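[1] Predicted model and sequence follow; I will ask about them next.
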Amino acid sequence: MSDLPLATDLAAIFLEDVPLIDLRAPIEFKEGAFPTATSLPLMTDEERAQVGTCYKQQGQAAAIELGHQLVGGAVRAARMEGWLAQIAAEPDALLYCFRGGLRSQTVQQWLAEAGVTRPRVAGGYKELRRFLIDTQDKASAQCHWSVLTGMTGSGKTHMLADIAQAVDLEGHAHHRGSSFGQLPGGQPSNINFENTLAIELLKRRHRGEQAFVVEDESRLIGRCCLPLSLYETMGQAPLVVVEVPQHDRAEQIRADYVHDLWLRYQAIFGSEAGWPLFASYLTDALARLKRRLGDQAHRELDALMQTALKEQALNGSTELHLAWIRLLLTRYYDPMYLYQLGNKRERIVFQGDKQACLDYFAEQHAAQQAG
């Protein structure tokens, strides 16, 4: 086995989007993997558990023997067929297991005996993951970061599409970052969230980019947790404040969290099945704010929301949603934002309307390119 090739250039794997065959058990893959990885495990979760128990009780030799018994004969043939088919589809694919040890070495040997030689990743998943964590930490420490902030409903996420330096954290997290931010389809695992973010930064730094703009976020975006190094950097970064009137912000929230999100539910689940899911999404999101709003304020807002949902279900109109949206901004989101902004005013380097902020970032980008 020692003569079989190793892949050691971890940066190239991510920069070139090299296909990967993940030989770990399905439960390991679910916890975290890489965007170009396909799960084709050597052992099932149950088989892995049996081998692990045997290893603890009887040692490595017995565990290896049990592994060959569990993955032998027709089982081995079926799994070989899967690996060979994947390599036929992606001839550049690399193999990895957790540490680049027995599992990937075994499969690599079996493939070689079948006339197919593919490298395995040195250090396996563990080294790939460590490389991405280090990549993120270096980007957080070495790059110039700016934070775009503004009151709820300012359309900050939409603005990122027009900012060359933007990194869309909410896009990576598949969540809009507030109590109402949950999107159909769920979120990635925290490891996958961190991995895709680190890979984007790796690629962009490789192209020479060293300055980035992110939207103001708390440590948690839904259930995805920002890497500590990045969160701490954002907490010290210069702030650009976009100023948008409440009327426009309420309309933006209606567009994003009512109209557009309903269309998403409708597209995924259909009108009949999607409607109760959408209505529950809004109702549950408001309920999560009950403790902070207080019981009376929550009941008032919920009544307005239910009236708006009934109207929407009846004739498709979303106009009545503006009542609870404006009230929620006035009573909860705007006061909270103003309080938080008051604690970090010394970090503000620019403030203005959307176009002024976009122009500011464009000027900064041009200066960075020239420099």
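    Received, thanks. Residues are numbered from 1 along each chain as shown.
[2] from here on, contacts and neighbour counts on C-alpha atoms
    OK.
[3] Show residues contacting stretch 121-137.
    Residues outside stretch 121-137 that contact it (C-alpha atoms under 8 Å, 6 or more residues apart in numbering) are 6-8, 10-11, 33, 94-101, 194-195, 197-199, 201-202, 227, 229-230.
[4] Can you give the contact residues for stretch 216-231?
    Under the criterion C-alpha under 8 Å, 6+ apart, external residues in contact with stretch 216-231 comprise 136-137, 140-141, 147-149, 170, 173, 175-179, 181-182, 187-190, 193-194, 234.
[5] Filter these down to the buried ones.
    Neighbour counting over these (16 or more other C-alpha atoms under 10 Å) leaves 136-137, 140, 147-149, 170, 173, 175-177, 179, 181-182, 187-190, 193-194, 234 as the buried ones.
[6] The lengthiest strand in the chain - contacts with which helices or strands?
    Under DSSP state E, the strand in the chain containing the largest number of residues is strand 144-150. Here strand 144-150 is seen to pack against helix 156-160, strand 211-215, helix 228-234, strand 239-242 when contacts are counted using 3 or more C-alpha pairs under 8 Å, 6 or more residues apart in numbering; DSSP states H and E.
[7] what angle separates it from strand 211-215?
    For strand 144-150 and strand 211-215, the angle between their directions (axes from the mean of the first three to the mean of the last three C-alpha atoms, to 10 degrees) works out to 20 degrees.
[8] From the chain's centroid, how far away is strand 144-150?
    19 Å (C-alpha atoms, centre = their mean, to the nearest Å).
[9] One more to weigh against that first structure:
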Amino acid sequence: MKNLLVSLDRLADFDEIIDVRTPLEFADDHIPGAINAPVLSNEERVLVGTMYKQVSPFEASRVGAALVARNIAQHLDTTFAGRPRNWRPLIYCWRGGTRSGSVTTVFSMIGWQARQLEGGYKTYRRATLDTLDHLPTTFRYIALTGPTGSGKTRLLHALREAGAQTLDLEQLAAHRGSLLGALPGEPQPSQKWFDTLLVGALRSFDPARPVFVEAESRRIGAISLPLALVESFHRGACVEVEASREDRATFLLHDYAHLFQRPESFKEQLSRLIGLHSRERVSGWHALIDAGREAELARELIDLHYDPAYARSSRQNFSELSRATHMLFRPNGADVVEQARALLARLDSARSAERPPVSPPITPA
């Protein structure tokens, strides 16, 4: 079987990558582009594992082998029925063991050029973590700082539309980053899948060009950002995004529309702020929700919660904030892309001014 093992750096050599782990394992994380063809279902894997501990390893292996054989046969009749003779699949399981080994052996006996990923998913996961230790440090970041409601995310999207490189961490994490940042009907990815998505995003960037990123702390909802990434953009250049109080309130009303549609859930989320704010203040916010005074609540959250929190965190986290480029942004305007282009022009001009002039070559007399 050793001659059928290949290393992780040979992924591109294969026509298809087959993940034979359970659907739950696959959903938690997988090699990008892989398809799931489980040789044990979620329930079957639990059954075999329980037998291994409570009955005997032999009985678990016997039952497991029968289940794996039946499932491989089913995949051959369905998922892989149309694959050509010269098909080259790469197969992996959790650690490059029995599950992927069984499929690789059967596929090779059929005549396909099947290979097994050495070390399995564990090797891939280890490589992902190693990549996140160093790849984020190879880019020059420009962090969009500014208080909640100033439209940093909208500006980030506009910058992307204007042709800039942008890293949208909140999109990858499926969360807006604040206490009220959960997206309706959209669960966050697992930490492992987020890491995979992040590596894919980083690998798409050109290191010669800056990467714009929204100012974030170490966590976005339940997701933790890699320390190397956080430290890199925390010490990078900043654009401080400013907007009028009324523009910010209007923006928050639009952003929080789904929360006002579920007032009891909204009040429950605000109750988590007790400790940072008095019970009386939070109760007052509950009363504003009950009374439908949405604009007043938005303004109070800006003045009493978001702005003080931003003042504390920004000073601690962003070392270049005192030298930030300031941008007065109109987040509710129809011209956000034009505003983004104007910002890019300002930044390019400022960077050009910082470069020392190039002396003309001296021509010998």
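    Structure received. For clarity, every value in this text was computed on a predicted model and none was experimentally measured.
[10] Any idea what the TM-score is?
    Laid over one another, the chains give 0.79 as their TM-score (TM-score structural alignment, normalised by the length of structure 2), with 335 aligned residues with a C-alpha RMSD of 3.3 Å.
[11] if we can go back for a sec, ok, and what's touching the longest strand of structure 1?
    Outside strand 144-150 of structure 1, the residues that reach it (C-alpha under 8 Å, 6+ apart) are 156, 210-216, 233-234, 237-244, 337.
[12] What about residue 55 of structure 2, how many residues nearby?
    12 (other C-alpha atoms under 10 Å).
[13] Filter the contacts of stretch 121-137 of structure 1 down to the buried ones and hand me the PyMOL line.
    Once 16+ other C-alpha under 10 Å is used to decide burial, the buried members of those can be selected in PyMOL as follows:
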select buried, resi 6+7+8+10+11+33+94+95+96+97+98+99+100+194+195+197+198+199+201+202+227+230
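[14] Looking for the alignment partner of residue 314 of structure 2 in structure 1.
    Correspondence of residue 314 of structure 2 to structure 1, assessed by TM-score structural alignment: residue 341.
[15] Next, the angle from the helix or strand harbouring that match to strand 144-150.
    Secondary structure here is read from DSSP states H and E; on that basis residue 341 of structure 1 sits in helix 334-342. If you take the same axes, to 10 degrees, helix 334-342 of structure 1 sits at 150 degrees to strand 144-150.
[16] what residues does helix 334-342 of structure 1 touch?
    Here helix 334-342 of structure 1 makes contact (C-alpha under 8 Å, 6+ apart) with 150, 151, 152.
[17] Tell me which residues touch the second one, please.
    Shown here is residue 151 of structure 1, whose contacts under the criterion C-alpha under 8 Å, 6+ apart are 242, 243, 244, 333, 334, 337.
[18] If we use 7 Å, what do you get?
    Residue 151 of structure 1 makes contact with 334, 337, according to C-alpha atoms under 7 Å, 6 or more residues apart in numbering.
[19] Map it onto structure 2.
    For residue 151 of structure 1, the residue aligned by TM-score structural alignment is residue 147.
[20] what's the spacing between its match and residue 169 of structure 2?
    17 Å (C-alpha to C-alpha, to the nearest Å).
[21] just residue 268 of structure 2 next, same as before
    Relative to residue 169 of structure 2, and taking C-alpha to C-alpha, residue 268 of structure 2 is found at 26 Å.
[22] The longest strand of structure 1 against structure 2, how far on average?
    Superposed on structure 2, strand 144-150 of structure 1 shows a mean distance to its aligned partners of 1.2 Å (mean C-alpha distance after the TM-score superposition for structure 1).
[23] got it, and stretch 196-203 of structure 1?
    Taking mean C-alpha distance after the TM-score superposition for structure 1, the mean distance separating stretch 196-203 of structure 1 from the aligned residues in structure 2 is 1.1 Å.
[24] any idea what residue 224 of structure 1 aligns with in structure 2?
    With TM-score structural alignment as the criterion, residue 224 of structure 1 pairs with residue 223.
[25] Next secondary structure after the host helix or strand of residue 160 of structure 2?
    Counting by DSSP H and E, the element that carries residue 160 of structure 2 is helix 152-161. Tracing the chain past helix 152-161 of structure 2, the next element assigned as helix or strand by DSSP H and E is strand 165-167.
[26] Mind listing residues that contact that next one?
    156, 160, 205, 210, 211, 212, 213.
[27] count of residues packed around the second one?
    Put plainly, it is residue 160 of structure 2. Counted with other C-alpha under 10 Å, the burial measure for residue 160 of structure 2 works out to 19 neighbours.
[28] Which residue, other than its chain neighbours, is closest to it?
    Counting by C-alpha to C-alpha, 6 or more residues apart in numbering, residue 166 is the residue found nearest to residue 160 of structure 2 once chain neighbours are left out, at 5.8 Å.
[29] What's the separation between the aligned partner of residue 129 of structure 2 in structure 1 and residue 28 of structure 1?
    When the two structures are superposed using TM-score structural alignment, residue 129 of structure 2 falls opposite residue 133 in structure 1. Here the distance between residue 133 of structure 1 and residue 28 of structure 1 works out to 18 Å (C-alpha to C-alpha).
[30] In stretch 334-347 of structure 1, which of the residues would be classed as buried?
    By neighbour count with 16+ other C-alpha under 10 Å, stretch 334-347 of structure 1 contains the buried residues 334, 341.
[31] what's the average distance of whichever strand or helix holds residue 57 of structure 1 to structure 2?
    Assignment of secondary structure by DSSP H and E places residue 57 of structure 1 within helix 45-58. Average distance between helix 45-58 of structure 1 and its aligned residues in structure 2, after superposition and using mean C-alpha distance after the TM-score superposition for structure 1, equals 5.1 Å.
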